[in-house]
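>>> Need a 3D model of the sequence below.
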Amino acid sequence: MTTVDENTPMFAIAVAAELAGMHPQTLRQYDRLGLVSPTRTAGQSRRYSMRDVVQLREIARLSAEGLNLEGIRRILELENEVQHLRSRVRELEAALADELLKSPGRRVFAAGAEGEVVSIKAGTRIQKSNQLVVWRPFRRS
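Now for the predicted structure:
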């Protein structure tokens, strides 16, 4: 069973151009410039994903605001990097959570005799002093 998500290449250039409100030749130019990188079929025809179409719309919006294509390329590059880094952070957070669940109590801390923080092995107990100290006030004779 094939899963379809926003990155699944499914639109031919004519359909993607229509969805983005652009001419197919504009999509070819953006591909050459590296603004959008559609997947290629075995016959080398372009297949655009929904994410590509959204990116094409973003290019049109930024262009309408007066940005040149090099500025747009840089903005898209940075947005893609941020998205990749966020994804990586989520992966690392999940891996850390899994590790913490696998080894609960691996690091245990206790208070030492003089109030300092002491790291002890899980499952061990701190030796307590069993000394009895008797205090007698000094009496003058």
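
>>> rest of the way, CA atoms for contacts and neighbours
Fine.

>>> which residues of the chain fall in strands?
For the chain, applying DSSP state E gives strands covering 39-40, 46-47, 107-111, 117-121.

>>> just the ones you listed: most buried one?
Mean neighbours per residue, mean count of other CA atoms under 10 Å, is largest over the strands of the chain for strand 46-47, with a mean of 20.

>>> another one to check against the first:
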Amino acid sequence: MSSGRPEPDQPLYTISVAAELAGISARTLRLYERHGLLTPQRTEGGTRRYSDNDIARLRRVAELVASGVNLAGIRHVLDLQDENTRLRGSQPAEGE
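Down below sits the predicted model:
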């Protein structure tokens, strides 16, 4: 049975909507892309599309920027968080 909610990785939002949802400008969003902080999916015509997971990642980036972390540091933090998530997903829970 479908909950009617899109999958968190489903690309739904244009750059302007994604920027608004994340509380940043489209220009800043493009800067974050250039620094490898996220990679949106693209339509056949090349239009960027962002998912709910992308929006959450953008909000995390904004939090780190606000706390004084530079973009290189943010990339490192996000890479470590991604690796941690990947490792937790591949390991059985305690007691299994």
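
>>> coming back round to it: out of the strands of structure 1, which is closest to Leu78 of structure 1?
Nearest to Leu78 of structure 1 among the strands of structure 1 is strand 39-40; the distance by CA to CA comes to 20.7 Å.

>>> Pipe the strands of structure 1 into CSV and attach distance to Arg61 of structure 1 per row.
Shown next, in CSV, are those (distance: least, CA to CA, whole Å):
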stretch, distance to Arg61 of structure 1
strand 39-40, 23
strand 46-47, 22
strand 107-111, 52
strand 117-121, 57
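
>>> do you know which of these lies nearest Asn80 of structure 1?
It is, among the strands of structure 1 and with distance given as CA to CA, strand 39-40, at 16.6 Å.

>>> so that closest one aligns onto which residues of structure 2?
Aligned using TM-score structural alignment, strand 39-40 of structure 1 spans residues 41-42 in structure 2.

>>> so how much does that stretch differ from structure 1 once superposed?
In the superposition with structure 1, the aligned residues lie an average of 0.9 Å away from stretch 41-42 of structure 2, counting by mean CA distance after the TM-score superposition for structure 1.

>>> Show me what that stretch is in contact with.
Contacts of stretch 41-42 of structure 2 with the rest of the structure, by CA atoms under 8 Å, 6 or more residues apart in numbering, involve 11, 48-50.

>>> For Arg28 of structure 1, which of the strands of structure 1 is the nearest?
Closest to Arg28 of structure 1 of these, according to CA to CA: strand 46-47, at 9.0 Å.

>>> Break down structure 2 into its helices, ranges please.
For structure 2, the helices defined by DSSP state H occupy 15-22, 26-34, 52-66, 71-90.

>>> Mean per-residue distance, the third one versus structure 1.
Compared with structure 1 after the fit, helix 52-66 of structure 2 shows a mean deviation of 0.6 Å (mean CA distance after the TM-score superposition for structure 1).
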